[in-house]
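J.: below is the structure, and that's it, no one-letter string:
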């Protein structure tokens, strides 16, 4: 079951980075950083940040 949820988090990190960060870390600083990156950089840096959070 853990492997399946990890794959789903990776897919979410690519298409909806803030959702993946929220599911992994909850509502906190990482989510705020990711939302700001998503708004400011047309999601490229947000995807990188979300993948970092998911793999961490």
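T.: Here it is on my side, so go on. On a predicted model such as this, the values are computed, not experimentally measured, just so you know.

J.: from here on, contacts and neighbour counts on C-alpha atoms
T.: Will do.

J.: residues in contact with residue 22?
T.: residue 31 (CA atoms under 8 Å, 6 or more residues apart in numbering).

J.: what helix or strand does it sit in?
T.: With secondary structure defined by DSSP states H and E, residue 22 is part of helix 17-25.

J.: use this one as the comparison:
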């Protein structure tokens, strides 16, 4: 499942953030970062998925 989340982090960062932490502050931060340029959202999503953040 982690491989799927990493792939989603690259192509659909908010979806990967949602699957990792649900609707929480990190999810909303990821949406804002993705809207601000894409790459910051990807980095944040990868950080969430690979860092095993759960909340």
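T.: Thanks, I have it. Nothing here was measured: the structure is a model prediction, and the numbers come from that model.

J.: over which residues of the second structure does the helix holding residue 22 of the first structure lie when aligned?
T.: Per the alignment by TM-score structural alignment, helix 17-25 of the first structure matches residues 13-21 in the second structure.

J.: and that stretch, what's buried?
T.: Residues of stretch 13-21 of the second structure classed as buried: 13-18, 20-21 (neighbour count, 16 or more other CA atoms under 10 Å).

J.: need the contact list for residue 47 of the first structure.
T.: Applying CA under 8 Å, 6+ apart, the residues near residue 47 of the first structure are 13-17, 38.

J.: may I see the PyMOL selection of the buried members of these?
T.: Filtering those down to the buried ones (16+ other CA under 10 Å) takes a single PyMOL command:
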select buried, resi 13+14+16+17+38
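
J.: dump the contacts of residue 47 of the first structure to TSV, plus distance to residue 2 of the first structure.
T.: Shown next, in TSV, are the contacts of residue 47 of the first structure (distance: CA to CA, whole Å):
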residue	distance to residue 2 of the first structure
13	16
14	19
15	20
16	20
17	19
38	27
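
J.: of the contacts of residue 47 of the first structure, closest to residue 55 of the first structure?
T.: Nearest to residue 55 of the first structure, judged by CA to CA, of these is residue 13 at 10.5 Å.

J.: which residues touch the helix or strand where that closest one lies?
T.: If you go by DSSP H and E, residue 13 of the first structure is part of helix 2-15. For helix 2-15 of the first structure, contacts defined as CA under 8 Å, 6+ apart pick out 19-21, 23-24, 47, 50-51, 54.
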